[in-house]
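S.K.: sharing a model prediction with you, sequence too.
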Amino acid sequence: MEAFRDILSFLRLAVPSALMVCLEWWSFELLVLFSGFLPNPKLEASVLSISLNTLSLVFRIPSGLGAAISTRVSNELGAGRPEAARLATHVIMALGLVSSVSVGLAIILVRNLWGYAYSNEKEVVEYIARMMPILAMTFLFDDLQCVLSGIVRGCGFQKIGAYVNLSAYYLVGIPAALYFAFVYHLGGMGLWFGLTCGLVVQTVLLLSITLRTNWDKEALKAKDRVFSSSLPVDLAT
């Protein structure tokens, strides 16, 4: 039963953390569903599926950075080293910026060839080539938000992060995507561009949270969580 001793404290962090990820990825999956209502649903769904797959592929880089900084920040705060947590935050943000720009440039350079990895149809390949610069811009913000989300999780701000993702994607991103696609008649590019607007809002909000973080205060909170969830002496020995 000692394994479940702090299960409620764990769930208070785990559930909002899962929501942070789910709320973001559900919104991208919705784009493919919405593409079925566009004038040429077969083409639009194909291109958006390829775009989503491409973004998922390159997303593994910031995903690793986000997981690393989440662990590093939480460990440093729990050990009572706020300055080390702040330094790690600065380093990972620099790495995130470098990786986002590098991968974004690579996406743009292969834009005329990437479609052939998925289809031999000229219409699909040309559409993908037009989408790739938007994908590059999307990855720029997606990379940064993934790193910032890792920092937020490491600080224990999962609930705030969940609210940020909810507002950014479902109050800004999805409505903007529908507006660009069905009012301005931009098709799949409009759907993707609208969701990128949500990504921009998410990145700005997470960045403001990170910049306003009181690292000394969060280190004290983290140490309190560590001591409150420590194992009994007989089990620890």
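M.R.: Noted; the coordinates are in hand.

S.K.: from here on, just use CA atoms for contacts and neighbour counts.
M.R.: Fine.

S.K.: residues near the closest residue to Ala84 other than its chain neighbours, how many?
M.R.: Residue nearest to Ala84 in three dimensions, not counting chain neighbours: Glu76, with 6.3 Å by Cα to Cα, 6 or more residues apart in numbering. Residues contacting Glu76 under the criterion other Cα atoms under 10 Å number 21.

S.K.: so Glu76 makes contact with Ala88?
M.R.: No. Under the criterion of Cα atoms under 8 Å, Glu76 makes no contact with Ala88, lying 9.1 Å away.

S.K.: putting a second one here so we can go through both:
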Amino acid sequence: MDSSQNVDVNQALLQPQADHGTVPSHGELERVLSDVETPLFLRLRKATMIESKLLFKLAAPAVIVYMINYLMSMSTQIFSGHLGNLELAAASLGNTGIQIFAFGLLIGMGSAVETLCGQAFGGKKYEMLGVYLQRSTVLLTLTGVLLTVIYVFSKPILIFLGQSPEIASAASLFVYGLIPQIFAYAVNFPIQKFLQSQSIVAPSAYIAAATLFIHLLLSWLAVYKLGMGLLGASLALSFSWWIIVVAQFVYIVKSERCRETWRGFSVQAFSGLPSFFKLSAASAVMLCLEFWYYQVVVLLAGLLENPELALDSLSICMTIVGWVFMISVGFNAAISVRVSNELGAGNPKSAAFSVIIVNIYSFTATVIVAIVLLACRDVLSYAFTDGEKVAAAVSDLCPLMALTLVLNGIQPVFSGVAVGCGWQTFVAKVNVGCYYIIGIPLGAIFGFYFKFGAKGIWTGMLCGTLIQTVILAWVTFRTDWVKEVEEASKRLDIWSDKKREVVSE
């Protein structure tokens, strides 16, 4: 977040507002917040109404997109679970132990597009958005080739990590069918960030909703009618993701709303890749460490006594947490766009105000959901499996699940702020310390040394999340937003030079 370069902040502050597409005038919010002649209460009330309108045009469709995308994976796990407890454990391990590895890495690398596209859009440098999209897709596809090796050797990897050979064998079969999904991720995440940075989110929501119905039909046919079992379930999921990718790309090419930001394929996509990789790698490390963190819970659970019951109960809880987490991920996407757009447009007060409003909305939503889930704790697991022992274990873990949901109401928002500002390297360091130096060791101590089992593992890791959230909250609310405008202006100057290869920040 520190800078060694000088910039004229006045130029950044006076930069014209983005009015492309259907984005409301962000400059109105800055004018309201800067109007010292209006009483504070009236100022805040009007600013809240403006911000809420801007926010929910982004957040509501984004929440729908992420929840439906996650629901596709969740439904695949449900189809697998009704084949038997072994199949549920295998699908859970494949989804949470292997697939989330690729998901975290690729969505993390894709968040570099979120930073650059959001700030370029706010600064009216529309032609660069398509270039950033293509550069990111090239990098993510190359990364996908490397990830394929992990998928192919998933069985020995899982056995090496201590999983039982029977579960590892079944999980590897499930994972083989997810290989095409890797490359769907590689294309989808840059497209998703490209559209979100322009506040174009509703089309993705419509596409995701339509694909969900197709996916459920395909899964039913593959698992029950064609008898393809675990492999059929995962292949159906991969195919469904490619439907989303193709539909979104067709929208970009055909839509008038993307006319200025998508100008066709360009050789610039292959220029400056090493420098672009550095920013993508920092983004990947930041988000991967978050996605992989709870993956470790499931992997550690496989080392406990009666690993099948521990895996089943924890994976059900983590699946529910992950689904509800998509609410916060939607707000994460919204705040990232809001902050990056406002910084790119030179509106520091608007960026700061948006952070506060988004936190309030996200926290309130997750608290409500946590209360509902606690009320339904005894019946939650029956959506996944008919086992009574699993139901009792899930009910026992529900209080920890509720605490996790409440904490997740604000933590992803601060991560979104980090992406919007380009703080990925700093947050990656915080994540390493809180998650992997504090959280995981505490979880292992509570789970194995003190013999608290799955509850102990989860409790220790929840401590790491709490510390990380407090640190990010402290940093965010002490941020000099005028200085962040300067940083955004410099970043745009560096990354929008189209006549020569991009240089490193």
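M.R.: Looks like it came in fine. As the structure is a prediction and not an experimental result, all values here were calculated from the model.

S.K.: alignment lookup: the residue nearest to Ala84 of structure 1 to structure 2.
M.R.: Applying TM-score structural alignment, one finds that Glu76 of structure 1 aligns to Glu342 in structure 2.

S.K.: average offset of the strand or helix carrying that match relative to structure 1?
M.R.: Using DSSP states H and E, Glu342 of structure 2 sits in helix 307-344. Compared with structure 1 after fitting, helix 307-344 of structure 2 deviates on average by 0.9 Å (mean Cα distance after the TM-score superposition for structure 1).

S.K.: what range in structure 1 matches the host helix or strand of Leu105 of structure 2?
M.R.: Using DSSP H and E, Leu105 of structure 2 sits within helix 100-122. No residues of structure 1 are matched to helix 100-122 of structure 2 when aligned by TM-score structural alignment.

S.K.: cool, and stretch 316-330 of structure 2?
M.R.: Going by TM-score structural alignment: stretch 316-330 of structure 2 matches residues 50-64.

S.K.: tell me how far the ends of that stretch are from each other?
M.R.: One end of stretch 50-64 of structure 1 sits 22 Å from the other (Cα to Cα, to the nearest Å).

S.K.: so which bits of it are buried?
M.R.: For stretch 50-64 of structure 1, a neighbour-count test (16 or more other Cα atoms under 10 Å) marks Ile50, Ser51, Leu52, Leu55, Val58, Phe59, Ile61, Pro62, Ser63 as buried.

S.K.: how close does the fourth one get to Leu48 of structure 1?
M.R.: Note on Leu55 of structure 1: its distance to Leu48 of structure 1, by Cα to Cα, is 10 Å.

S.K.: longest helix in structure 1, please.
M.R.: Longest helix in structure 1, counting residues (DSSP state H): helix 122-154.

S.K.: ok, average deviation of that helix from structure 2?
M.R.: Mean for helix 122-154 of structure 1 is 0.9 Å (mean Cα distance after the TM-score superposition for structure 1).

S.K.: pick out the residue nearest the middle of structure 2.
M.R.: Val329 (5.5 Å; Cα atoms, centre = their mean).

S.K.: that one contacts Val63, doesn't it?
M.R.: Yes. Using Cα under 8 Å, Val329 of structure 2 is in contact with Val63, at 6.9 Å.

S.K.: give me the common contacts of the two.
M.R.: Common neighbours of Val329 of structure 2 and Val63, counting by Cα atoms under 8 Å, 6 or more residues apart in numbering, are absent.

S.K.: C-terminal to the helix holding Leu105 of structure 2, what's the next element?
M.R.: Following helix 100-122 of structure 2 in sequence, per DSSP H and E, is helix 127-152.

S.K.: which residue numbers in structure 1 go with the helix or strand just after that next one?
M.R.: Downstream of helix 127-152 of structure 2, the first helix or strand assigned by DSSP H and E is helix 154-160. Residue correspondence for helix 154-160 of structure 2 in structure 1, counting by TM-score structural alignment: none.

S.K.: what is helix 154-160 of structure 2 packed up against?
M.R.: helix 165-176 (3 or more Cα pairs under 8 Å, 6 or more residues apart in numbering; DSSP states H and E).

S.K.: quick one: the match of Glu76 of structure 1 from Glu30 of structure 2, how far?
M.R.: In terms of Cα to Cα, Glu342 of structure 2 sits 9 Å off from Glu30 of structure 2.

S.K.: over to Glu87 of structure 2?
M.R.: 54 Å.

S.K.: between these two, which has more neighbouring residues?
M.R.: When Glu87 of structure 2 and Glu30 are compared for neighbours, Glu87 comes out ahead with 23 against 19, by other Cα under 10 Å.

S.K.: mind listing what the residue nearest to the centre of structure 2 touches?
M.R.: Val329 of structure 2 neighbours (Cα under 8 Å, 6+ apart): Val63, Tyr66, Pro412, Val413.

S.K.: the third one pairs with which position in structure 1?
M.R.: It refers to Pro412 of structure 2. Looks like Pro412 of structure 2 aligns to Cys146 there (TM-score structural alignment).

S.K.: tell me which residues touch that match, please.
M.R.: Pro62, Ser63, Leu65, Gly66.

S.K.: let's see that with 10 Å instead.
M.R.: For Cys146 of structure 1, the contacting residues are 21, 59, 61-67, 96, 152, 202-203, 206, by Cα atoms under 10 Å, 6 or more residues apart in numbering.

S.K.: then Met74 of structure 2?
M.R.: Taking Cα under 10 Å, 6+ apart as the test, what Met74 of structure 2 contacts is Met67, Ile68, Ser80, Ala91, Ser92, Asn95, Ile316, Thr319, Ile320, Gly322, Trp323, Phe384.

S.K.: and stretch 474-491 of structure 2, what's buried?
M.R.: Going by 16+ other Cα under 10 Å, stretch 474-491 of structure 2 has these buried residues: Thr476, Trp481, Val482, Lys483, Glu484, Val485, Glu486, Glu487, Ala488, Ser489, Lys490, Arg491.

S.K.: relative to Leu231 of structure 1, which of the buried residues of stretch 50-64 of structure 1 is nearest.
M.R.: Ser63 (31.3 Å; Cα to Cα).

S.K.: ok, now how distant is that closest one from Asp224 of structure 1?
M.R.: Applying Cα to Cα to Ser63 of structure 1 and Asp224 of structure 1 gives a distance of 28 Å.
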